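Enquirer: Provided below are the primary sequence and the corresponding predicted coordinates.
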Amino acid sequence: MTKLYDVIVVGAGSMGMSAGYELSRRGLKTLLIDAFAPPHTEGSHHGDTRLIRHVYSGGPTYVKLALRADERWRELEEETGEQLLVRAGVLNIADPSVYSYEGRFRDAREHGVTFEELDAGQVRERWPGVQLPERYRAMYEPDAGYLYSDKCVAAYKKLAIQSGAKLLTGTFVKDVVPSRSFVTVVTDEGEYMAHKVVVSAGAWFKTLEPFVRLPIRAVRKVVAWFEPSSPAFDEGRFPGFTFGDENGGFYGFPSIAGSGVKIGRHDGGEEWRPGEPLTPFGSLPEDEADLRRALGSFIPGAAGKLLRGAACKYEHTPDEHFIIDTHPVHPNVLLAGGFSGHGFKFASAVGELLANKIELDDWGQDIGRFAVSRFSLPEAR
């Protein structure tokens, strides 16, 4: 029998689960559907940790969203009694001939975000384990840090269900069929109807074509944990970090509870299509070699024995900016995708945006730069 809800959320990963929590706590009858059992390893939220920063590239829209996300993460901690955000600080390092932080500094000053601008000598003095050429520059954010990503999704899941949301796991969405008054979501377990639908399908958006065709390219990404040479790289002593030069952009975390220094690469990656197997870490020789080489260049004391590795997915848009908008044809369907490897930190605020739009018909913040209309799209059904 077809069941009717106020809202159905297709894809209950980081963005979808946050939206499900926001919607259900506002009293909306909400159904979350996921092909797996979140938190899981089939999307983009696994791997233990994600950086959260406020001095953000991309302009004021991102800075405002990051600050709001931080507030919402703190509120989630208060509601659950769990520590989800660790203010370890984040050290951002760049070759100024490749990347300048000036735009970030300007936006940070405008929005009252605390940061320090450091030269190579100042970085080495504060963190002796960091090795930098003299020309490099750094930006340190003392109030930034990292989120426990799997725990965040689990917390939203628990609270959403407590607020009355229903969660269908192991359920594959085959189609979304809107009409003027309702939207029918067709799954391999039956059909469900709602007044409105949120589609936050991550790397799986292509399975919903031709209902929606978005320029989202999913790629395989790897992260690895290496044994450091000393306690200088442990949590509480060493910050989260990013660094970039002509060899690429990398990000990482201190050794948390002896897990090892974690590092991943933001750019690059092998294209992946839904239904294809995701080859495990170590399947390609560069999986370890690329990350080890980057650590050896900047933080050689952290490039010890490989402790473990993991493969996950990024979902890139052509400009690496998000898509948060209504469907180009159906106003009772919202789209949230293309978070391009830097979206998790915003999940708490994105869920709020989506709930605002559904409940109040107002996003609550200017998010025009995330409009789907910036792309020339094939005709949607």
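Expert: Yep, it's here.
Enquirer: Please make it C-alpha for all contacts and neighbour counts, starting now.
Expert: Will do.
Enquirer: Which stretches in the stretch 51-200 of the chain count as helices?
Expert: Using DSSP state H, counting those that start in this stretch, the helices assigned to the stretch 51-200 of the chain run over residues 60-80, 102-110, 120-126, 149-162.
Enquirer: I'd like those helices as JSON lines, with mean neighbour count and distance to Ala311 appended.
Expert: Below are the helices of the stretch 51-200 of the chain laid out as JSON lines (neighbours: other C-alpha atoms under 10 Å; distance: least, C-alpha to C-alpha, whole Å):
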{"stretch": "helix 60-80", "mean neighbour count": "18", "distance to Ala311": "26"}
{"stretch": "helix 102-110", "mean neighbour count": "16", "distance to Ala311": "30"}
{"stretch": "helix 120-126", "mean neighbour count": "15", "distance to Ala311": "31"}
{"stretch": "helix 149-162", "mean neighbour count": "21", "distance to Ala311": "15"}
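Enquirer: Included below, for side-by-side comparison, is a second structure:
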Amino acid sequence: MQTYEVIIVGAGSMGMAAGYYLARRGISTLLIDAFDPPHTMGSHHGDTRIIRHAYGEGRQYVPFALRAQELWAELEQASGVKLFSQTGVLSAGAHDCAFLREVRESAERYSLPLEVLTAQQVRERWAGIELPDHFYACLEPASGVLYPEKAIHAYRQLAAASGATLLTNTKVTSLQMDGEEVVVRTDSESYRGQKLLVSAGAWNKPLLQDLGLSVPLVPTRKTIAWFGADESLYGAERFPAFVFHLDDSMFYGFPSIDGAGVKIGRHDGGQAIDPDSLERTFGCYLSDEGDVRSFLETYMPQAAGGLRQGKVCIYTMTPDEHFIIDRHPDSPHIVFAAGFSGHGFKFASAVGEAACQLLIDGESKLDLSMFSLSRFS
């Protein structure tokens, strides 16, 4: 049985980043993935992701987001691949919106650039947005768009160049603690690891159950869609990525990049699923297109053109929609990263670095206390 210093189960966004940072430190690292990353079976496909710094989900995320941005820039330089476009991010909602209040307070606490705009100022600057008068918006000019598949591919190449081993299309069938080590069994071989990172996205829950952990995770079917749009209004050179908080829903989207059309998704809602039997056909629910088209017709009508394409992906939700990044309470040589609840990719670089530090140094340089599993006890 081959032995590695660290085995990573799940080499998607978080796992591939961790594999690179471990291999770069000279740690013998085996990454195992059920698919061939980057792929379309989990949570990282769809061309683009928003990265925000002034964080409406909680100001505690800001240092994490800023470190992630630094690491994405380093990855761009190391790989020679463009991974980020500074489009700016516009967050909009009603005057009493708690999310926007937290965006403003995050920016003030960490001295982040932020423009606060009235509805009229928004309409004057971006003719493609019809914002009602009781709304306002916050523009983060330093934020923008990441390219997730390119980023994972870059981490993969650099990890391999640094000596990491990657097994693709290899399903892990069980995890077994064996004293101070872990045995990872696949459908063809078994491997022994001195340390283990479990970062398998929607497949985390049964793997963590093998390790005696009950983790509150709900894989959820989500969709994204691209619509034909007026390029003079919504092209990436003039239109920001956006997040809209409405009374009963939240939508996010992207300018038309390279003429692909405006991409949009609904953040809340979705259907709880088993990832192994997910219905991956876009349009099998009327809401797949209906929800996002209705939003565009109301707030960005010149972007509500013909449907260009639609895709299905997965969120893995926690009860409070905050992440779980922790060590096994009884086996500190085991680390897990789970439940990124639809807003995790922007942090993947920093999560990978933090997981590497937890495994090798015993602690992360970033404060991860809010992501502890014990909060659900």
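Expert: Arrived safely. Not measured: the values here are computed from a predicted model.
Enquirer: Kindly provide the TM-score of these chains.
Expert: Between these two chains, after superposing, the TM-score reads 0.97 (TM-score structural alignment, normalised by the length of the second structure); 375 aligned residues with a C-alpha RMSD of 1.1 Å.
Enquirer: could you redo the helices of the stretch 51-200 of the first structure as JSON lines and give each row distance to Ser230 of the first structure?
Expert: Output for the helices of the stretch 51-200 of the first structure, formatted as JSON lines (distance: least, C-alpha to C-alpha, whole Å):
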{"stretch": "helix 60-80", "distance to Ser230 of the first structure": "31"}
{"stretch": "helix 102-110", "distance to Ser230 of the first structure": "33"}
{"stretch": "helix 120-126", "distance to Ser230 of the first structure": "16"}
{"stretch": "helix 149-162", "distance to Ser230 of the first structure": "26"}
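Enquirer: of all those, which lies closest to Trp363 of the first structure?
Expert: Ranking the helices of the stretch 51-200 of the first structure by distance to Trp363 of the first structure, with C-alpha to C-alpha as the measure, places helix 60-80 first at 11.8 Å.
Enquirer: Quick check: the closest one compared with the second structure, mean distance?
Expert: Its matched residues in the second structure lie on average 0.6 Å from helix 60-80 of the first structure after superposition (mean C-alpha distance after the TM-score superposition for the first structure).
Enquirer: in what helix or strand does His343 of the second structure lie?
Expert: Here His343 of the second structure, judged by DSSP states H and E, is contained in no helix and no strand.
Enquirer: How much space separates it from Ser190 of the second structure?
Expert: 33 Å (C-alpha to C-alpha, to the nearest Å).
Enquirer: If you count surrounding residues, which of these two has more?
Expert: A count of neighbours by other C-alpha atoms under 10 Å puts His343 above the other of His343 of the second structure and Ser190, at 20 against 16.
Enquirer: For Ala98 of the second structure, see how far away the more buried one is.
Expert: From His343 of the second structure to Ala98 of the second structure the distance is 17 Å (C-alpha to C-alpha).
Enquirer: Could you do Ser341 of the second structure as well?
Expert: The gap separating Ser341 of the second structure from Ala98 of the second structure is 19 Å, by C-alpha to C-alpha.
Enquirer: now do Ser174 of the second structure
Expert: On the measure of C-alpha to C-alpha, Ser174 of the second structure and Ala98 of the second structure end up 43 Å apart.
Enquirer: More neighbours: which of these two?
Expert: Neighbours were counted for Ser174 of the second structure and for Ala98 using other C-alpha under 10 Å; Ser174 has more, 17 against 14.
Enquirer: shouldn't the more buried one be in contact with Asn204?
Expert: No. In this structure, Ser174 of the second structure is not within contact of Asn204 by C-alpha atoms under 8 Å, at 11.6 Å.
Enquirer: isn't there a strand covering Ser349 of the second structure?
Expert: No. Read with DSSP: H, G, I helix; E, B strand; the rest coil, Ser349 of the second structure is helix and lies in no strand.
Enquirer: residue contacts, it?
Expert: 14, 17-18, 68, 71-72 (C-alpha atoms under 8 Å, 6 or more residues apart in numbering).
Enquirer: Can you tell me what it aligns to in the first structure?
Expert: Ser349 of the second structure maps onto Ser348 in the first structure, with residues paired by TM-score structural alignment.
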